[in-house]
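Asks: Got a sequence here, can you model it:
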Amino acid sequence: MFSFSSDAKAPKDFRWENRILICYNWEESSKTQVEALGNGFEERRLLYFGFNGEEIRESNFSGEIDESSFLQLRKNESVKWILIGLDGGVKAFGEQKPEIEEVFKTIDSMPMRQSEIRKRVKDGRNR
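Replies: Below is the predicted model:
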């Protein structure tokens, strides 16, 4: 009997809550790069999901995901990563290993992120 957990989240379930970075060829060096940038993910409300083949290898999301829904976003094998914005739309993708600093710069240039930064500064939270 096939069972599907209703608690498993698909990318659409994160809409308006989190941005998503999906990496399709996850490597240990990716993990090192992510760990080095630590709180930058939390600050940007960015979840990452690192796949190797069809299996999730690494994530900063502790819940259960519907892996197939994440894999379906990959339109062809040359795509190595996809960035999804708060609105659920694909904001960027690449055919090379993602440079997390560049992903952060892309996010920081988005209008919604600019609004978050202005609000944080207005509220007196400089960082």
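Asks: C-alpha from now on. contacts and neighbour counts both.
Replies: Fine.
Asks: Pull the contacting residues for Arg127.
Replies: Shown in contact with Arg127 (CA atoms under 8 Å, 6 or more residues apart in numbering): Arg120, Val121.
Asks: Pull the residues that contact stretch 105-119.
Replies: Arg44.
Asks: hang on, Glu67 packs against Gly53?
Replies: No. Look at Glu67 against Gly53 with CA atoms under 8 Å: they stay out of range, at 11.0 Å.
Asks: Looking at those two, which is more packed in?
Replies: Glu67 (17 against 11; other CA atoms under 10 Å).
Asks: Distance-wise, check the more buried one relative to Ile107.
Replies: Counting by CA to CA, to the nearest Å, the separation of Glu67 from Ile107 is 24 Å.
Asks: And for the closest residue to Arg45 other than its chain neighbours, the neighbour number?
Replies: In space, Arg45 comes closest to Asn18 once its chain neighbours are excluded; the distance is 5.0 Å by CA to CA, 6 or more residues apart in numbering. Neighbourhood size, Asn18 [other CA under 10 Å]: 20.
Asks: thought Asn18 was touching Glu43?
Replies: No. Contact criterion CA under 8 Å: Asn18 and Glu43 do not qualify, at 10.6 Å.
Asks: quick one on the thing from earlier: could I get the contacting residues of the residue nearest to Arg45?
Replies: Asn18 sits next to Arg45, Leu46, Leu47, Gly85, Leu86 when contact means CA under 8 Å, 6+ apart.
Asks: Now show me the structure for the sequence below, then we'll compare the two:
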Amino acid sequence: MKKNLFSLILFLGAIATSLSYFPVWAQNDPLESYRWQHRLLLVFAPKVNDPRLTEFKQAISTVQCEFNDRDLLLGVFANDTRSRIGKRDLTSYDVAALRSSYGIKSNDFAVILIGKDGMRKSHLSEVPEMKQIFEQIDAMPMRQEEISNSTNSCLSNP
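Replies: Just a heads-up that it's a prediction; the model follows:
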């Protein structure tokens, strides 16, 4: 019995020690699960019916194939509705962490492009043209590789 208890304690200690080697940012980053899988367009608006948010969502809907082809997910953050990235709801803790990380106040409008590497590629305070976003993505080395390996019919610029 004592041997089993001792083995369990050693096992749990080994797990705890190994977890301490994970970088803190990886443990607390609400975007970590998207890294190397998706590019993110995070849109922060004071309210869900903000005209800039509405305009941006309409612009995306007109180029949905190109949006999807670039492995983009839309994140919408507004004070009066649940925040989400793609189909996943975020906790209020995650939203607060993102606002803090990117320096966005609750009454700010911002569009942030996050690359597949998890790094911020642009931070805009106005509604961008989708062509501008797509050109920036298409200039990225990882995207260049995707283009060369793809046969998708909507690869042309919008």
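Asks: Any idea what the TM-score comes out to?
Replies: Remark: TM-score between the superposed chains equals 0.75 [TM-score structural alignment, normalised by the length of structure 1]; 114 aligned residues with a CA RMSD of 2.4 Å.
Asks: per the alignment, Val103 of structure 1 corresponds to what in structure 2?
Replies: Matched by TM-score structural alignment, Val103 of structure 1 corresponds to Ile133 in structure 2.
Asks: Next, the contact list for its match, please.
Replies: Counting by CA under 8 Å, 6+ apart, Ile133 of structure 2 makes contact with Leu113.
Asks: tell me which element it is part of?
Replies: When secondary structure is defined by DSSP states H and E, Ile133 of structure 2 falls within helix 130-138.
Asks: And for Glu42 of structure 1?
Replies: Taking DSSP H and E as the definition, Glu42 of structure 1 sits inside helix 39-43.
Asks: Please tell me which residues of structure 2 that helix aligns onto.
Replies: With TM-score structural alignment as the criterion, helix 39-43 of structure 1 aligns to 65-69.
Asks: I'd like the distance between the residue most central in space within structure 2 and Asp138 of structure 2.
Replies: Closest residue to the average C-alpha location of structure 2: Leu40 at 3.8 Å, with CA atoms, centre = their mean. Separation of Leu40 of structure 2 from Asp138 of structure 2 (CA to CA): 14 Å.
Asks: In structure 1, where's the longest strand?
Replies: strand 46-52 (DSSP state E).
Asks: how about the helices in structure 1?
Replies: For structure 1, the helices defined by DSSP state H occupy 28-37, 39-43, 67-71, 100-108, 111-122.
Asks: So for Pro11 of structure 1, which of the ones you listed sits nearest?
Replies: helix 67-71 (6.4 Å; CA to CA).
Asks: For that closest one, which residues meet the burial criterion?
Replies: Using 16 or more other CA atoms under 10 Å as the test for burial, helix 67-71 of structure 1 gives Glu67, Phe70, Leu71.
Asks: now it: how far from the chain's centre is it?
Replies: Computed by CA atoms, centre = their mean, to the nearest Å, the chain-centroid distance of helix 67-71 of structure 1 equals 13 Å.
Asks: ok, longest helix in structure 2?
Replies: Structure 2, longest helix under DSSP H: helix 2-19.
Asks: Which SSE is immediately downstream of that one?
Replies: Next in line after helix 2-19 of structure 2, if elements are assigned by DSSP H and E, sits helix 24-28.
Asks: Return the residue of structure 1 aligned against Gly118 of structure 2.
Replies: In structure 1, the residue matched to Gly118 of structure 2 (TM-score structural alignment) is Gly88.
Asks: now the residue nearest to Phe51 of structure 1 when sequence neighbours are not counted: how far from Ser115 of structure 1?
Replies: The shortest distance from Phe51 of structure 1 to any non-neighbouring residue, by CA to CA, 6+ apart, is to Tyr24 (4.8 Å). When distance is defined by CA to CA, Tyr24 of structure 1 is 30 Å away from Ser115 of structure 1.
Asks: Compare those two and say which is more crowded by neighbours.
Replies: Taking neighbours as other CA under 10 Å, Tyr24 of structure 1 and Ser115 compare with Tyr24 leading, 25 against 12.
Asks: Is that one in contact with Lys80, as I believe?
Replies: Yes. In this structure, Tyr24 of structure 1 is within contact of Lys80 by CA under 8 Å, at 5.1 Å.
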